[in-house]
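Asks: here are the coordinates; sequence isn't available:
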């Protein structure tokens, strides 16, 4: 049976803005208060999706969240009509309003952790939405994320869905941004690499001092249990606290993997050699495992963060060769572009680099890898996926027309207080659920 990896990219929402909400994310903070272009952001994301589809990849679309989130504002004591709730929040708690307008669900690497059927005890693909407890604006996402994933992967014969972990920092879970699966082939049992920032129940262990470690070991272990993974095929690695304090808020800012390749920075992990030895042992055929370490002398941590060298996608093309999907910021950096040009000439599976413009996302702190959720599927499992969410020429055209119809060209922080923005967003999402065949996944559709 044919197996492959599908990428499901987050569709940028109508309220895409630069509010600088993500402490620890250098790009997010440095662009705070700048005006954004939701229309341009959505079209850049769609262009990347279409480009991967044209490369022969299975590419899907993940719908955004409803924003502004007036339901959360009501939970926080704001009353009246929707317009009155927004006006009161803008006047009394502008920081809260900015948070409930965030379009951060576009970064679907944080949407969930997914284990393919080859790894799980019951032979199903397992999904656990991330609780994202470390950031208020992202902690609002998991319930709707769960509904959207269930609307995309409906068939219980193939897919198992779990409730997100308890909403507590002890089980802080940032999803697939801290998870990598290594395997000899997508359809064979692999090794699932869970990366965490700190130990929740042991304060004596190393932890960052400046920025928060968002993901805990305990969350990793819980997801592995939920998905029925064998301990002999799981590795837990800790992020280097020093690089978290330099702005590496997720592992996918300092490491990325695909099949038999782990591409990582010299400073990415704690106890690197011992953990890589464990990874080699559990992977099995060590000669087939390519561990590509980028030295400080080649690319510094700060340059990796600035360009998002490791927030690139490493994909396996239909030819069997691998390619890196990189933002144009990597191309514009002499150190990074030189490194990548040399890398594709070396004896590794990575043979190509493709550069794409995703600047609207990059300025808010997310590169190509942030924008996608990876799902390894068999051909039979793919047939069970909601077909309306899979990219093709017709869907690309329809979604571009939908963006032109509903999205603003510019949004500033002041625009978030405009009650018309809620009506525009709901109108857009109501039409989107019909295009993607999702049903009533949003709260406003159920009221």
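Replies: Everything's here; your move. What you see is a predicted model; the values in this text were computed from it and never measured. Residues are numbered from 1 along each chain as shown.
Asks: all contacts plus neighbour counts: C-alpha atoms, from now on.
Replies: Noted.
Asks: surely residue 424 meets residue 406?
Replies: Yes. At 6.6 Å, residue 424 counts as touching residue 406 under the criterion of C-alpha atoms under 8 Å.
Asks: gap between residue 430 and residue 44?
Replies: Distance of residue 430 to residue 44, given as C-alpha to C-alpha, to the nearest Å: 22 Å.
Asks: structure two is appended below for comparative analysis:
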């Protein structure tokens, strides 16, 4: 959940992906003040990003075994509906996000013989079992590997499992459909006064499909007898694995929030917001997390057919989570929205100044989704994290095994050299800037 902690206020429509709820003052102003008002916003975004968290892009990069990047094309459909009471004080909102591509699961660990998703198995035919199954967790897979090299296998170790059917490359639960989710918000908008305009409410978020709990600490996951992970010092066989179906769950979290549109500088509509998360799922380690936002924007050519709206938001995390307990500026988000009638297009850039908030397994997940590789991101002050492109596959495994097999005759030298070489090969810089664009249409009824 940490990463997905994943998963998203601002005074302007241009920041819908950064914070919720979406304020629809402009569209509402056109509606009758004596009837129920319904406002819809349908948007296609190039990537699902929320509060500086690259939800869609990072998930897709892990799925495909690709390096984290400032720009990832992972399009999503994001419809919003707001329903206002006749007085316009009560507001009900639903916001959904639905991934449009790469929705199916994929074999991301690329192991040749596995009993199930995330199971141990060789990455290439000649890989020695000491590297991939030092604890003899799956003797059947070992014997299938033996047979593939021309030797005589002992299939009695397979029991009822059929080689080539039950012990074969398998997909992991990583399809982008697992990022689909729905926000439901209940808001009360107080009447505007000389102190400004204040709104308060509560929202809930739930995903529709189960997702790997890759960002959960190992103690919150169930043991997996066919667990993946590196073997040997300094990392031991993994008994907790994110691909364990028993450790896969739907994401659900909740927040209280207050918005205060300040009574000055009205041309840029400065709005201060505070969110407090109170979720108790996954051990409740996100409960008590606070996110503070200051947003502003100005619409040029207001009420005309062609309009331009720049916007800017500053987001501060008062404890990124209860495990890391790090404070800092989480995101600075700027955007430009260009509108033609009810249609709009926008481009948004996000800058993350305090990278130490993100330099943690509870933000980016364990290396390759594997909690036993937590030590692979052992330094939380260097701005570097495990690169998904260097985790799995025959090529990466061959290099990592060669590093593990280093032997100079001096154990102390070997230990330092292995650590240095492994980190040099597997780590990458955390992207400090993120970009996305979108287009959509807004209608009121």
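Replies: That came through fine. This is a predicted model, so every value here is computed, not measured.
Asks: let me see the TM-score of these two.
Replies: Scored against TM-score structural alignment, normalised by the length of the second structure, the superposed chains reach a TM-score of 0.24; 188 aligned residues with a C-alpha RMSD of 7.4 Å.
Asks: all strands for the stretch 301-445 of the second structure, in order.
Replies: Listed in chain order, the strands of the stretch 301-445 of the second structure (DSSP state E, counting those that start in this stretch) span 306-318, 327-340, 343-351, 384-386, 427-429, 433-444.
Asks: counting contacts, what elements does the last one pack onto?
Replies: So that's strand 433-444 of the second structure. With contacts defined as 3 or more C-alpha pairs under 8 Å, 6 or more residues apart in numbering; DSSP states H and E, the packing partners of strand 433-444 of the second structure are helix 25-29, strand 37-45, strand 343-351.
Asks: now do 7 Å
Replies: Packing partners of strand 433-444 of the second structure (3 or more C-alpha pairs under 7 Å, 6 or more residues apart in numbering; DSSP states H and E): strand 37-45, strand 343-351.
Asks: out of these, the one nearest residue 429 of the second structure is which?
Replies: Closest to residue 429 of the second structure of these, according to C-alpha to C-alpha: strand 343-351, at 14.4 Å.
Asks: which helix or which strand is home to residue 137 of the first structure?
Replies: Remark: residue 137 of the first structure resides in helix 136-139, with elements defined by DSSP states H and E.
Asks: that helix: which residues count as buried?
Replies: Within helix 136-139 of the first structure, the residues scored as buried using 16 or more other C-alpha atoms under 10 Å are 137, 138.
Asks: stretch 421-439 of the first structure too?
Replies: By neighbour count on 16+ other C-alpha under 10 Å, the buried set for stretch 421-439 of the first structure is 421-422, 424-426, 428-430, 432-433, 435-436, 438.
Asks: count of residues packed around the spatially closest residue to residue 142 of the second structure that is not a sequence neighbour?
Replies: Of all residues not flanking residue 142 of the second structure in the chain, residue 129 sits nearest, at 7.0 Å (C-alpha to C-alpha, 6 or more residues apart in numbering). A count of nearby residues for residue 129 of the second structure, using other C-alpha atoms under 10 Å, gives 18.
Asks: before we move on, what about residue 334 of the first structure?
Replies: Neighbour count for residue 334 of the first structure, taken as other C-alpha under 10 Å: 11.
Asks: quick one: it from residue 306 of the first structure, how far?
Replies: 12 Å.
Asks: now do residue 374 of the first structure
Replies: Residue 374 of the first structure is 24 Å from residue 306 of the first structure, by C-alpha to C-alpha.
Asks: so between these two, which is more surrounded?
Replies: Between residue 374 of the first structure and residue 306, residue 374 has the larger neighbour count (other C-alpha under 10 Å), namely 23 against 18.
Asks: tell me which helix or strand comes right after whichever strand or helix holds the more buried one.
Replies: For residue 374 of the first structure, the element it lies in under DSSP H and E is strand 372-378. The helix or strand immediately downstream of strand 372-378 of the first structure is helix 379-383, counting by DSSP H and E.
Asks: show me what counts as buried in that next one.
Replies: Residues 381, 382 are the ones in helix 379-383 of the first structure that count as buried (16+ other C-alpha under 10 Å).
Asks: who does the following helix or strand past that helix touch, helix- and strand-wise?
Replies: Next helix or strand after helix 379-383 of the first structure toward the C-terminus (DSSP H and E): helix 393-406. Helices and strands touching helix 393-406 of the first structure, by 3+ C-alpha pairs under 7 Å, 6+ apart, are helix 38-54.
Asks: what about the strands in the stretch 301-447 of the first structure?
Replies: 313-316, 322-327, 350-356, 372-378.
Asks: residue 413 of the second structure: how many residues sit nearby?
Replies: 12.
Asks: how far away is it from residue 259 of the second structure?
Replies: Computed as C-alpha to C-alpha, the residue 413 of the second structure to residue 259 of the second structure distance reads 57 Å.
Asks: ditto for residue 424 of the second structure
Replies: Taking C-alpha to C-alpha, one finds residue 424 of the second structure at 45 Å from residue 259 of the second structure.
Asks: neighbour count winner among these two?
Replies: More crowded of residue 424 of the second structure and residue 259, by other C-alpha under 10 Å: residue 259, with 22 against 10.
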